[in-house]
Every structure is written in structure tokens, then in C-alpha cells.
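*Asks:* sequence unavailable; structure follows:
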């Protein structure tokens, strides 16, 4: 179920944007609530890899794992958290803009909810956009000169 889509024109070339966005250890710099992300310890960055993550939500710190669903340097990636019955998926796309001097970034967020919790999907989607809708603006501040 689609939660939201946001886009941002980042005033930096795609390779500079990817230097930040494509490094999972830098996710905490532009993803609110993310404290730490580690690269996969069992292989290369590629679709299917698992990234250990530490997040703080409402004062509670917890560890989990992100699954790297897509990996297409420097054009984007997708990460998923949760499982088949409840979870989230974030897809980040980057394309050169303005003769390569800028990058168009798009974030598409989806939520997976099964069973009785589907009645609360609207509330979860609203909270996701409020918490994560500013990620691309934060990324732009890091990547732009």
C-alpha cells in the first residue's frame, strides 16, 4: 500500500549525491531516528544483503535488520524492514538533472499491513510521511556544496 512520494532537486551532481546516499553508514546523517547502520558483514552491497540497524523511536532504542531490496549505483536503492505481513519499503531514485549539475531525487514509501491492522494503515502512512518525508531535504544539505 503506497504511503507517500516526495521529490527534491539536489544541487549537486549524481556522483556527489551517491557518495552520501549510497553509503549505509551515512544513513543516520539524513534519516531521522536512525542511530547506526552497518554494511553487510556477509558479503557485498547487493540486492538481498542485510544491513544491521539501530533506531530510536519514542525514546526506545532497538536493533533490527534492513533488507537491501534493490541496489543500482548511482541511480538508487530500495530498503525494506519488517516481514511479509507487516513492514515498510523505501525506494530511492536518483537521476541527473540540469546538464548533470544537479540530481532529481525521488523517495517512494510503501507500507505492508495484513489482517486487522489494515484499519490503521492511514494513521501509519501519515506518521511515516511526517517522520520520513524530509529525508531528501536532509540529503540535499549534505550533498550540495
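*Replies:* That came through fine. Bear in mind the structure is a predicted one, so any value in this text is a computation, not a measurement. Numbers count the residues shown, from 1 in each chain.
*Asks:* going forward, measure contacts between C-alpha atoms and count neighbours the same way
*Replies:* Fine.
*Asks:* where do the helices of the chain begin and end?
*Replies:* Ranges of helices in the chain, per DSSP state H, are 14-21, 27-30, 121-132, 135-143.
*Asks:* nearest residue to the middle of the chain?
*Replies:* In the chain, the residue lying closest to the centroid (C-alpha atoms, centre = their mean) is residue 90, at 4.9 Å.
*Asks:* was I right about that residue contacting residue 82?
*Replies:* No. Using C-alpha atoms under 8 Å, residue 90 makes no contact with residue 82, being 11.9 Å away.
*Asks:* that older thread, what about the closest residue to the residue nearest to the centre of the chain other than its chain neighbours, neighbour count?
*Replies:* Sequence neighbours aside, residue 109 is the residue nearest to residue 90 in space, at 4.6 Å (criterion: C-alpha to C-alpha, 6 or more residues apart in numbering). Counted with other C-alpha atoms under 10 Å, residues neighbouring residue 109 total 24.
*Asks:* ok, and here's another one to check against it:
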């Protein structure tokens, strides 16, 4: 089955190191990840590390699968949305950082692929947009 992916790109007026630090600080993830109430981690994030996030009554585990300071960060979900991968790429520019967020999911069936490709697209895009907006607000303050 072909993966379904969604990508969104935007820039924030902040240095790449500051953006990467915000993205990878477990104590700050709930500030920018929509719907996230809290995050628990055994320590600093690095490749192979896991953290748990609470979204209301739902709890999800994430495993860090990409961690290259200060340019890339990514995780795979191990909970209800098992197999969903989210990747962040940061590109430094003149006084700003371009943030590329890519969400990738490999469905297990044709019906799942159709749902993910067409019905879920608007929800995923709005989630990615909310992440970028939240990051921008935090970094502007």
C-alpha cells in the first residue's frame, strides 16, 4: 500500500537553534502540539528515545526516529495512530527559519488509503497548520 503524506512549509522569525530547541524540549511540546495536554519523558530527546503525550483521555507513545540538531527531528506514533510518522526539517535563512512539516502514514487497506488520502486530508492539513501557528506565536513572544 502506498504511503499517504501531507507537507506544509512556513517560516518563522527565529534562529534555527532556537526553533530546534523548542521542538525537541519535552516540557514545551504540549505548548505547540495541538490537543496535547501534557508530555512525559525519561530525559532529553534523542534518536531512539520515547515520550508519552496525553490528548484528553487518550495517551500515545512516540518514538524519536530522526534527530539531527539543529535541522531534523521526527517521530513515529506507537499508540492509537500506530505507524503515523511526523518529520520536521529546519532550514536557516536570513533572520528566519523555514519549517517543513511532513506527516506520513501507510494504510493497511484500500479503504484506509482512500480515507487517509481524501477524507483525512483537511484534518491533517489543519493540524499541521496549527503546529506552525503555535510555533510562530511561541517564538514571537
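*Replies:* Happy to help now that I have it. For clarity, every value in this text was computed on a predicted model and none was experimentally measured.
*Asks:* returning to that earlier point: so what does the residue nearest to residue 90 of the first structure match up with in the second structure?
*Replies:* When the second structure is aligned by TM-score structural alignment, residue 109 of the first structure is paired with residue 103.
*Asks:* also residue 26 of the first structure?
*Replies:* Residue 26 of the first structure maps onto residue 28 in the second structure, by TM-score structural alignment.
*Asks:* again with residue 69 of the first structure
*Replies:* For residue 69 of the first structure, the residue aligned by TM-score structural alignment is residue 65.
*Asks:* for burial, what's the neighbour tally of its match?
*Replies:* Number of residues near residue 65 of the second structure (other C-alpha under 10 Å) recorded here: 17.
*Asks:* so the match of residue 109 of the first structure is in contact with residue 6, correct?
*Replies:* Yes. With contact defined as C-alpha under 8 Å, residue 103 of the second structure reaches residue 6; the gap is 5.2 Å.
*Asks:* overlap of the contact sets of the two?
*Replies:* Common contact partners of residue 103 of the second structure and residue 6 (C-alpha atoms under 8 Å, 6 or more residues apart in numbering): residue 124.
*Asks:* what segments of the second structure are strands?
*Replies:* 4-12, 38-41, 50-55, 58-68, 72-77, 85-92, 97-105 (DSSP state E).
*Asks:* could you dump those to a markdown table with distance to residue 22 of the second structure?
*Replies:* Below are the strands of the second structure laid out as a markdown table (distance: least, C-alpha to C-alpha, whole Å):
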| stretch | distance to residue 22 of the second structure |
| --- | --- |
| strand 4-12 | 12 |
| strand 38-41 | 14 |
| strand 50-55 | 15 |
| strand 58-68 | 13 |
| strand 72-77 | 11 |
| strand 85-92 | 12 |
| strand 97-105 | 12 |
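*Asks:* figure out which of these is closest to residue 114 of the second structure.
*Replies:* strand 4-12 (9.3 Å; C-alpha to C-alpha).
*Asks:* what is the closest one packed up against?
*Replies:* In terms of contacts (3 or more C-alpha pairs under 8 Å, 6 or more residues apart in numbering; DSSP states H and E), strand 4-12 of the second structure is packed against strand 97-105, helix 121-140.
*Asks:* give me that answer again for 6 Å
*Replies:* On a contact count with 3 or more C-alpha pairs under 6 Å, 6 or more residues apart in numbering; DSSP states H and E, strand 4-12 of the second structure meets strand 97-105.
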